[in-house]
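K.L.:
Quick one: sequence plus predicted model below, questions after.
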Amino acid sequence: MSLDTEVLIAGGGPVGLAAGIEARMAGLDVTVVEPRDGPIDKACGEGLMPGALPELARLGIDPDGMPFHGIAYTDGTRRIEHRFDGGPGRGVRRTVLHAALRDRAVAAGVRFHEGRVDAVHQRAGFVEAVGLRAAWLLGADGLHSAVAREVGLALPPPRGRRRFGQRRHYALPPWSEFVEVLWTPAGEFYVTPVADRVVGVALLARRGEHFDEALGVAPGLAERLRGVEAASELRGAGPLRQRTLARVAGRVLLVGDASGYVDALTGEGLRIGFAQARAAVAAIDADRPKDYEAAWERETRDFRRLTGALVRLASSPLRGAVVPAASRLPGVFAGAVERLAR
């Protein structure tokens, strides 16, 4: 039996491309399956936490963007901020990041196959999808992963706390060296510097909240953006909360959002996704796929615990106490930010 490729990757987003580069660095033959051509945009905060930058650097990637030096929470009357201990993060347009990853993947020898993985067949010693046979399949096909469903790992999303993300860019110079998180009754606005004259504004909120309506009553932010030209269309994504039974089924491993996701509230998605890609490739290179399950648990533990607790609080009648509590307990706020930033 001959194989078409050693590693087949479903999804050519940032985590799928990072996994492809990791696999090529390990000497494996790689094919990425992706239906879209060119840089892929999506609704996200676009802030790379400090821990994500070394992960990209080891892949040979240093994308253009704007540094940010910490995280600030505000509710319009109170403000608490923490400056990162270990150096800045970076705001990077998702299209810029995707283009840099794809260029590096092509240079590394990753092949691309136009298509979408919507059926997976596991055989003795190989897995088959989109007419290709591979030793391993990495599902990196996002929040609503067809791969996770096909191999029986996807769980129904929980009924409560169905939150969505929306994002638009505005053409004005960044006014802060922090990613600012504005807590409002409608949801949380994230303001991230991504270029000299561009800021990204993302809203995380429950279903049914309209971006412009929520923005119109956001203290301070509405005034700053009044009359400012939008630099991109409004994009949305969600529901954010996705669960999986496990991350490994035979010769299929799930990485990135496809492996399960809590919420974008702490801004860690890409850092964790890159770490998952590295761990998944190490496991298949060693022919020990079950090692990835333990690695996934280890890499995502802090994210799942801290983000889950914060989302439960944000979705409760106590959400208005988040910023006051953080202001009264600056050491706790700083410790949480540092754990998530590394």
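P.N.:
Yep, that arrived.
K.L.:
contacts and neighbour counts: CA atoms only from here.
P.N.:
Noted.
K.L.:
got a list of what Pro50 touches?
P.N.:
When contacts are counted by CA atoms under 8 Å, 6 or more residues apart in numbering, Pro50 touches Gly86, Gly87, Pro88, Gly89, Arg90, Ala341, Arg342.
K.L.:
count of residues packed around the closest residue to Ala230 other than its chain neighbours?
P.N.:
Nearest non-adjacent residue to Ala230, counting by CA to CA, 6 or more residues apart in numbering: Tyr170, 4.5 Å away. Other residues near Tyr170 come to 18 when the count uses other CA atoms under 10 Å.
K.L.:
cool, Leu153 as well?
P.N.:
Neighbours of Leu153 under the rule other CA under 10 Å: 20.
K.L.:
my guess is it meets Thr244, correct?
P.N.:
Yes: between Leu153 and Thr244 there is a contact at 5.3 Å, judged by CA atoms under 8 Å.
K.L.:
separation between Asp37 and Gly12?
P.N.:
Separation of Asp37 from Gly12 (CA to CA, to the nearest Å) stands at 9 Å.
K.L.:
Comparing those two, which shows the higher neighbour count?
P.N.:
Residue environment comparison for Asp37 versus Gly12 gives the larger neighbour count to Gly12, 29 against 8, counting by other CA under 10 Å.
K.L.:
that older thread, reformat the contacts of Pro50 into CSV and put secondary structure next to each item.
P.N.:
Compiled in CSV, those are given as follows (DSSP: H, G, I helix; E, B strand; the rest coil):
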residue, secondary structure
Gly86, coil
Gly87, coil
Pro88, coil
Gly89, strand
Arg90, strand
Ala341, helix
Arg342, coil
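K.L.:
With neighbour count and distance to Arg226 as extra columns, can I get those residues in CSV?
P.N.:
As requested, those are arranged in CSV below (neighbours: other CA atoms under 10 Å; distance: CA to CA, whole Å):
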residue, neighbour count, distance to Arg226
Gly86, 12, 35
Gly87, 15, 33
Pro88, 21, 29
Gly89, 24, 28
Arg90, 25, 26
Ala341, 24, 32
Arg342, 17, 35
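K.L.:
before we go on, here's another structure to hold up against the first:
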Amino acid sequence: MLKHLHDVVVAGGGPAGLAVALGCAQAGLDVVVCEKRPGVIDKACGEGLMPGAVRALGALGVDPPGHPIQGITYRQGSTVARAAFRTGSGRGVRRTALHSALRCAVERHGVPMLTSPIRTFSQHSDHIRAEGLRARYLVAADGLHSTVRELAGLTKVNTACSTWVPRWGLRRHYALAPFTDTVEVTWASQSEAYVTPVGPNTIGVAILSSVRGGFTQQLSAFPDLSARIADAEPISSVRGAGPFRQHASSRVAGRVLLVGDAAGYVDALTGEGLAVSLVTAAELVRCIRLDRPADYERAWKRTSRRSRWLTEALLWSRRQPSLAQRIVPAAAKNPWLFALAVNQLAR
């Protein structure tokens, strides 16, 4: 007797994978999630949800607790640029709180959560077999260094840019009342520090850098920020992620579809990764419902284009010595332009 045929198997139980699973369940599809890590998963993350991400979660019926975010602030020395969101508030949300809210919603819909990773799979004309499961589609939501993407032959080695420099991220939380209602980004010569209010008495500090080093070492590049949090108690361990840039040759290979970081990633510089993951997850579910997986590649490119282009442009400027020190002064001198860029990402 043939084993039960699911509509979708999702490899990876992070926010992107859970968003796909929840969307599939709400659409009446038979979906199962495979994630080797049980329970709530933490991850290095800036934890600032753009207004678009808050709306995308709301469309799924998910409303995680957090702290309102009204915009983005850039700092470099005494120079400050601030842009307010025009399309509603964002939200600072602990990664664990976000994951818990999504996981609870998925469980309420009766979606099975299996603690077994997808290590192998085989494609057939009308289904996929993976770790004893049969499904019409396999969704790879297993992160930056996706195993399924590699197995599907979709991992693309970046040989086009000889000047590419890997970047990593570190994050820690502090028991400190937020001193801003924005995500505050402080720029140093080779790194950026993000301060995100995630609760009434908690902030998250994330540092993105092209130089490897421990959290304390990285924080030393930001003396003003270091002084502000010097007496605050660290309330989480340091978590890291990277290298960020990952290339995929396509988001679709037959009945395999990529979503979230597994679909390809530029950088965390603009803080829009979760928003893009949620929006593209909705497009993926739509394409599966229509049984038109090939349409997803075009949909992914369309919905992520603005974010990819703006992030690439900012990264390129960051790598130019003559331009890097002018980013924040230019934002402060041209607040309308800074606001335009921020709200292009926020919507």
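P.N.:
That came in fine, so what should we check first? Just so we're clear, the structure is a prediction, and the values are computed from it rather than from any experiment.
K.L.:
tell me the contacts of the residue nearest to Ala230 of structure 1?
P.N.:
Neighbours of Tyr170 of structure 1 in contact, by CA under 8 Å, 6+ apart: Val198, Val199, Gly200, Val201, Leu225, Val228, Glu229, Ala230, Ala231, Ser232.
K.L.:
so what secondary structure elements neighbour the longest helix belonging to structure 1?
P.N.:
Ranked by number of residues, the top helix in structure 1 under DSSP state H is helix 290-314. On a contact count with 3 or more CA pairs under 8 Å, 6 or more residues apart in numbering; DSSP states H and E, helix 290-314 of structure 1 meets strand 248-249, helix 269-285, helix 330-341.
K.L.:
Distance check, the residue nearest to Ala230 of structure 1 against Thr95 of structure 1.
P.N.:
Applying CA to CA, one obtains 16 Å for the distance of Tyr170 of structure 1 from Thr95 of structure 1.
K.L.:
try Pro158 of structure 1
P.N.:
Relative to Thr95 of structure 1, Pro158 of structure 1 is positioned 31 Å away (criterion: CA to CA).
K.L.:
And these two? Which one has more around it.
P.N.:
Counting neighbours by other CA under 10 Å for Pro158 of structure 1 and for Thr95 shows that Thr95 has the greater number, 16 against 10.
K.L.:
ok, that one touching Pro39?
P.N.:
Yes: using CA under 8 Å, Thr95 of structure 1 is in contact with Pro39, at 5.1 Å.
K.L.:
buried set for stretch 282-301 of structure 1?
P.N.:
Using 16 or more other CA atoms under 10 Å as the burial criterion, the residues of stretch 282-301 of structure 1 that qualify are 282-285, 289-293, 295-296, 299-300.
K.L.:
Make JSON lines from these and add distance to Glu213 of structure 1 to it.
P.N.:
Conversion of the buried residues of stretch 282-301 of structure 1 to JSON lines gives the following (distance: CA to CA, whole Å):
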{"residue": "Ala282", "distance to Glu213 of structure 1": "46"}
{"residue": "Ala283", "distance to Glu213 of structure 1": "47"}
{"residue": "Ile284", "distance to Glu213 of structure 1": "48"}
{"residue": "Asp285", "distance to Glu213 of structure 1": "50"}
{"residue": "Pro289", "distance to Glu213 of structure 1": "47"}
{"residue": "Lys290", "distance to Glu213 of structure 1": "47"}
{"residue": "Asp291", "distance to Glu213 of structure 1": "47"}
{"residue": "Tyr292", "distance to Glu213 of structure 1": "43"}
{"residue": "Glu293", "distance to Glu213 of structure 1": "42"}
{"residue": "Ala295", "distance to Glu213 of structure 1": "42"}
{"residue": "Trp296", "distance to Glu213 of structure 1": "38"}
{"residue": "Glu299", "distance to Glu213 of structure 1": "37"}
{"residue": "Thr300", "distance to Glu213 of structure 1": "34"}
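K.L.:
tell me the two of those residues that are most distant?
P.N.:
The most widely separated members of these are Asp285 and Thr300, with 21.2 Å between them, by CA to CA.
K.L.:
what's the counterpart of Thr182 of structure 2 in structure 1?
P.N.:
Superposed on structure 1 with TM-score structural alignment, Thr182 of structure 2 falls opposite Phe178.
K.L.:
For that match, give its distance to Gly220 of structure 1.
P.N.:
According to CA to CA, Phe178 of structure 1 and Gly220 of structure 1 sit 16 Å apart.
K.L.:
Repeat that for Arg162 of structure 1.
P.N.:
Applying CA to CA, the value for Arg162 of structure 1 to Gly220 of structure 1 is 27 Å.
K.L.:
Which one of these two is surrounded by more residues?
P.N.:
Here Arg162 of structure 1 and Gly220 are compared on neighbour count by other CA under 10 Å; more neighbours surround Arg162, at 17 against 14.
K.L.:
Trace that one over to structure 2, please.
P.N.:
Pairing criterion TM-score structural alignment: the partner of Arg162 of structure 1 within structure 2 is identified as Pro166.
K.L.:
hang on, isn't its match packed against Pro243?
P.N.:
Yes: under the criterion of CA under 8 Å, Pro166 of structure 2 makes contact with Pro243 at 5.6 Å.
K.L.:
Now for the match of Arg162 of structure 1: which residues touch it?
P.N.:
Contacts here follow CA under 8 Å, 6+ apart; on that basis Pro166 of structure 2 touches Ser210, Pro243, Phe244, Arg245.
K.L.:
Out of the residues you listed, who's the most crowded?
P.N.:
For the contacts of Pro166 of structure 2, the largest number of neighbours (other CA under 10 Å) sits with Phe244, at 20 neighbours.
K.L.:
was I right about that one contacting Arg167?
P.N.:
Yes: counting by CA under 8 Å, a contact exists between Phe244 of structure 2 and Arg167, whose distance comes to 5.9 Å.
K.L.:
what about the helices in structure 2?
P.N.:
According to DSSP H, the helices that structure 2 contains are 15-26, 51-59, 95-108, 147-151, 215-219, 223-228, 273-289, 295-319, 321-324, 327-333, 335-346.
K.L.:
Report the mean deviation for the fourth one after fitting onto structure 1.
P.N.:
After superposition onto structure 1, helix 147-151 of structure 2 lies on average 0.7 Å away from the residues it aligns with, using mean CA distance after the TM-score superposition for structure 1.
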